[in-house]
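> no FASTA, just this:
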């Protein structure tokens, strides 16, 4: 049976939703002028002409950030400053982004449409404002990912692979159906490429072999499912392993402890 790939509203392949579903976005405000703003990794900055610039440094906690445009310059004001923490399997999307990105909002009308109510919630607090701010930040993260993918902001990694229409088809197939009996030949066929062309292009764009990526994705999903309390046997089946024993060996090699122990820790 063909894998039922998710499509967007226009009927085209949806390259992001299966990953975004597995993202966890946590937002804490760092209000302008208050202690803690220096820890913000997300800012919206306005210059004297009223032009807005969005700056997001997703990996700031893990990498020392010296990005020049991160802080307001002369005559500029930070209208919004917040700390956005992203976890979950889908975080590999974030890891594929540059260390810091700065986008003049005049260049992207879709981002501007979300940023306007975000600024309103931050500068004119009302009942439910924290919840609204959280939800809007989640939408901003999604649109940033879309912007980065469409504008070629990543040189290698997952976003770079998703930006390639044929490689994207194979990646979405893996994301949507990790339990499928995938082989290099099947994935190449899904991408509409020869076996050799697909393998070379995938490694060049994503930075890892197709089967290596598939294995890593399956095991990441497996760990998340175990932490949610799912049975080892059902997780092995869900993630496409031939047997619970094969799953246990692969899981232990990757994470350094057996699946049962991971499930016990979650419980």
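Nice, thanks for sending it over. None of these values were measured; they are calculated from a predicted model.

> Please make it C-alpha for all contacts and neighbour counts, starting now.
Will do.

> For residue 57, give me its contacts.
41, 42, 65, 99, 100, 101 (Cα atoms under 8 Å, 6 or more residues apart in numbering).

> also this one, for the comparison:
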């Protein structure tokens, strides 16, 4: 049961390492739609300043992860900070993975045994300027993010958001079914049956964990998937059928309710 397969198939992870080495001065990272950030502190210390939150001192080798666009700054400590920083996206600002965590993640590298080999390779690539260095670092960063998702789902460290839902064996069965079969005529009873729960218990657990109703999540998933397919050049009538709507008029109605635009208008604005 691959909990990430459909998400990563439809929303393509792209990462880019843009800084490696000493952090010589305070660095600011603004909030940009669809762009997350990942920072690795290899040595030294720094102060993490997140907009609207108290400062945090990071004094051990650590991973700092912003899945959602969040304004923040890194300020090196008196002894300096050796860092590796990157940004990433999933191809669409509205993709479900961008809302999978409710806030930033700060983890010491010593806690991340399952990521240690990738971290070692990433640090080694950053050390020497060799052929293909940038591409190698970028691909390793993408692998690191996928492994981080696995770690967060398997470690019970999060209790709200899509990854928390995928960490729950019952909710995960329903979510995987929705992701794999968006075209199916889903009802609350059918979703609850996939989870092996009563309708009332399923609806309550889903809303408590993901912060929205199953029906709202299904609509968002279908619209996000439709956007991805439209960007691939698929015709509107094919997209409508693929994501569970009877035809272009039905898809356009939900698009307008959700985004305030028809699929054609949205596609034109995304160019």
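Structure's in. What do you need? In this text the structure is predicted, and so the values were computed from the model without any measurement.

> Buried only: go through the contacts of residue 57 of structure 1 for me.
Buried by 16 or more other Cα atoms under 10 Å: 41, 42, 99, 100, 101, out of the contacts of residue 57 of structure 1.

> Any figure for the gap between residue 236 of structure 1 and residue 250 of structure 1?
As defined by Cα to Cα, to the nearest Å, residue 236 of structure 1 lies at a distance of 10 Å from residue 250 of structure 1.

> so residue 249 of structure 1 sits in a helix?
Yes. Under DSSP: H, G, I helix; E, B strand; the rest coil, residue 249 of structure 1 falls within a helix.

> Residue 236 and residue 250 of structure 1: which has the busier surroundings?
residue 236 (23 against 18; other Cα atoms under 10 Å).

> tell me the contacts of the residue most central in space within structure 1?
Residue closest to the average C-alpha location in structure 1 (Cα atoms, centre = their mean): residue 93, at 3.0 Å. For residue 93 of structure 1, the contacting residues are 19, 145, 158, 159, by Cα under 8 Å, 6+ apart.

> what residues are up against the aligned partner of the last one in structure 2?
Same thing as residue 159 of structure 1. Taking TM-score structural alignment for the superposition, residue 159 of structure 1 sits opposite residue 163 in structure 2. With contact set as Cα under 8 Å, 6+ apart, residue 163 of structure 2 has these partners: 100, 101, 149, 152, 153.

> if I pick the first one, what's in contact with it?
When the contact criterion is Cα under 8 Å, 6+ apart, the partners of residue 100 of structure 2 are 67, 161, 162, 163, 164.

> Who wins on neighbours among the contacts of residue 163 of structure 2?
residue 101 (22 neighbours).

> ok, it touching residue 162?
Yes. Counting by Cα atoms under 8 Å, residue 162 is a contact partner of residue 101 of structure 2 at 6.8 Å.

> Would you check how far apart the alignment partner in structure 2 of residue 63 of structure 1 and residue 38 of structure 2 are?
For residue 63 of structure 1, the aligned position in structure 2 is residue 70, judged by TM-score structural alignment. Applying Cα to Cα, the value for residue 70 of structure 2 to residue 38 of structure 2 is 11 Å.

> again, but for residue 153 of structure 2
Applying Cα to Cα, the value for residue 153 of structure 2 to residue 38 of structure 2 is 18 Å.

> List the residues that contact the equivalent of residue 207 of structure 1 over in structure 2.
Counting by TM-score structural alignment, residue 207 of structure 1 lines up with residue 211 in structure 2. Contacts for residue 211 of structure 2 (Cα under 8 Å, 6+ apart) come out as 160, 161.

> likewise residue 175 of structure 1?
Contact analysis of residue 175 of structure 1 by Cα under 8 Å, 6+ apart lists 18, 19, 217.

> packing partners for the longest strand anywhere in structure 1?
In structure 1, taking DSSP state E as the definition, the longest strand is strand 77-87. In terms of contact count using 3 or more Cα pairs under 8 Å, 6 or more residues apart in numbering; DSSP states H and E, strand 77-87 of structure 1 is assigned the packing partners strand 24-29, strand 42-46, helix 109-123.

> what comes up buried for that strand?
77, 78, 79, 80, 81, 82, 83, 84, 85, 86.

> to the chain's geometric centre, what's the distance from it?
17 Å (Cα atoms, centre = their mean, to the nearest Å).

> neighbouring contacts of it?
23-32, 37, 39-47, 58, 72, 94, 119, 122-123, 137.

> Stretch 180-188 of structure 2 now?
By Cα under 8 Å, 6+ apart, the list of residues contacting stretch 180-188 of structure 2 from outside reads 6, 199, 203, 214-215, 218, 221-222, 241-245.

> out of these, which are buried?
Buried among the contacts of stretch 180-188 of structure 2 by 16+ other Cα under 10 Å: 199, 203, 214, 218, 221, 222, 241, 242, 243, 244, 245.

> Which of these fall within helices?
199, 203, 214, 218, 221, 222, 241, 242 (DSSP state H).

> Tabulate the residues you listed in JSON lines, adding columns for distance to residue 133 of structure 2.
Formatted as JSON lines, those follow (distance: Cα to Cα, whole Å):
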{"residue": "199", "distance to residue 133 of structure 2": "52"}
{"residue": "203", "distance to residue 133 of structure 2": "48"}
{"residue": "214", "distance to residue 133 of structure 2": "43"}
{"residue": "218", "distance to residue 133 of structure 2": "40"}
{"residue": "221", "distance to residue 133 of structure 2": "36"}
{"residue": "222", "distance to residue 133 of structure 2": "38"}
{"residue": "241", "distance to residue 133 of structure 2": "43"}
{"residue": "242", "distance to residue 133 of structure 2": "39"}
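
> Residue 178 of structure 2: which of the residues you listed is nearest?
Using Cα to Cα, residue 218 comes nearest to residue 178 of structure 2 of these, at 7.0 Å.

> Quick one: residues contacting the closest one.
Residue 218 of structure 2 touches 178, 182, counting by Cα under 8 Å, 6+ apart.

> for residue 104 of structure 1, same thing?
Neighbours of residue 104 of structure 1 in contact, by Cα under 8 Å, 6+ apart: 51, 52, 53, 54.

> Now with 6 Å, please.
Shown in contact with residue 104 of structure 1 (Cα atoms under 6 Å, 6 or more residues apart in numbering): residue 53.

> returning to that earlier point: for residue 132 of structure 1, state which of the buried ones among the contacts of residue 57 of structure 1 is nearest.
residue 42 (16.4 Å).

> Which position in structure 2 pairs with that closest one?
By TM-score structural alignment, residue 42 of structure 1 lines up with residue 38.

> So the nearest residue to its match once chain neighbours are set aside, which state does it fall into?
Among residues not flanking residue 38 of structure 2 along the chain, residue 65 sits closest, at 4.6 Å (Cα to Cα, 6 or more residues apart in numbering). What three-state DSSP gives for residue 65 of structure 2 is strand.

> Perfect, that will be all.
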